[in-house]
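A.B. asks: take a look and give me a structure for this.
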Amino acid sequence: MATWDLSQTSHHVLICNGGSCSRKDADAVTLAIREEITAHGADDRIHTTRTQCNGRCEDACVVTVYPQGVWYKEITPDIGKAIVREHLIGAIR
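C.D. replies: Below you'll find the model as predicted:
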């Protein structure tokens, strides 16, 4: 049984909230990315998931975008918003 309709989803953003990333403001990064997605009315096309350790602690805070499989490192809330605008919104318009 489906609990979430992802049929319109074109991107899945995995935001690490493991120990090292949490020490580098992962919660603020997560909130900034989600707020930017909502501000662009793209909640139905871009899905986000908080993850635990993605194994790249030295690159904290790590964000991964699928289906492209692009990994971003050292993400701040401002950089997270820019990723939404430049990588995600531009790709779905």
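A.B. asks: could you use CA atoms for every contact and neighbour count after this?
C.D. replies: Will do.
A.B. asks: from residue 17, how far out is residue 10?
C.D. replies: Separation of residue 10 from residue 17 (C-alpha to C-alpha, to the nearest Å): 22 Å.
A.B. asks: please identify which of these two sits among more neighbours.
C.D. replies: When residue 10 and residue 17 are compared for neighbours, residue 17 comes out ahead with 25 against 16, by other C-alpha atoms under 10 Å.
A.B. asks: surely the more buried one and residue 50 touch.
C.D. replies: Yes. Counting by C-alpha atoms under 8 Å, residue 17 does reach residue 50; the two are 6.0 Å apart.
A.B. asks: and for comparison, fold this next one:
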Amino acid sequence: MGKDLTKVDKVILMCSGYTCTKKGSEEHILALRACIKDNALEDKVHTIKTLCMGQCESGPTLQVYPEGIWYKEMTIERAKSVITSHVMKGQLLDNILFKEGDAVMHPAEDLSSKTKK
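C.D. replies: The predicted structure follows:
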């Protein structure tokens, strides 16, 4: 039997596309998952490895739901911080957060207005 997803509070999408993998995403994903396990969050946090998330220039990237928060330039320590700060304490990691005006990321508000045509 698989994981009971009805208990999940957070879903983390982690890029494992070609460019992010070349930049170490597999190691970051393993560290993130180990941190989830070490903090007994397996029931509350579900992780999904994706193919390319389209943000190669700022990769490796990950996204936390339900907030829809994007993080860039992942390292092993940053991946662990996503769990210990964002997930456990509700604190955003401003230094690696995609923000409006970043060269690559486009805010969701801008994208939604373009798709309604």
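A.B. asks: who are the contact partners of residue 12 of the first structure?
C.D. replies: By C-alpha atoms under 8 Å, 6 or more residues apart in numbering, residue 12 of the first structure lies in contact with 46, 47, 48, 49, 65, 66, 67.
A.B. asks: which residue sits closest to the last one, ignoring its sequence neighbours?
C.D. replies: Looking back up the chat, that one is residue 67 of the first structure. Among residues not flanking residue 67 of the first structure along the chain, residue 11 sits closest, at 6.2 Å (C-alpha to C-alpha, 6 or more residues apart in numbering).
A.B. asks: count of neighbours near that neighbour?
C.D. replies: For residue 11 of the first structure, the tally of surrounding residues (other C-alpha under 10 Å) stands at 20.
A.B. asks: repeat that for the one 4 residues further on.
C.D. replies: Residue 15 of the first structure has 27 neighbouring residues, counting by other C-alpha under 10 Å.
A.B. asks: which ones are touching it?
C.D. replies: Shown in contact with residue 15 of the first structure (C-alpha under 8 Å, 6+ apart): 26, 30, 48, 49, 50, 51, 62, 63, 64.
A.B. asks: neighbours around the aligned partner of the fourth one in the second structure, how many?
C.D. replies: The reference is to residue 49 of the first structure. Under the alignment (TM-score structural alignment), residue 49 of the first structure pairs with residue 48 of the second structure. Using other C-alpha under 10 Å, residue 48 of the second structure is surrounded by 14 other residues.
A.B. asks: helix/strand/coil for residue 48 of the second structure?
C.D. replies: Secondary structure, DSSP: H, G, I helix; E, B strand; the rest coil: residue 48 of the second structure is strand.
A.B. asks: Three-state assignment for the most centrally placed residue in the first structure, please.
C.D. replies: The centroid of the first structure falls nearest to residue 13 when counting by C-alpha atoms, centre = their mean (3.7 Å). Of the three states, residue 13 of the first structure takes strand under three-state DSSP.
A.B. asks: was I right to think it contacts residue 47?
C.D. replies: Yes. At 6.1 Å, residue 13 of the first structure counts as touching residue 47 under the criterion of C-alpha under 8 Å.
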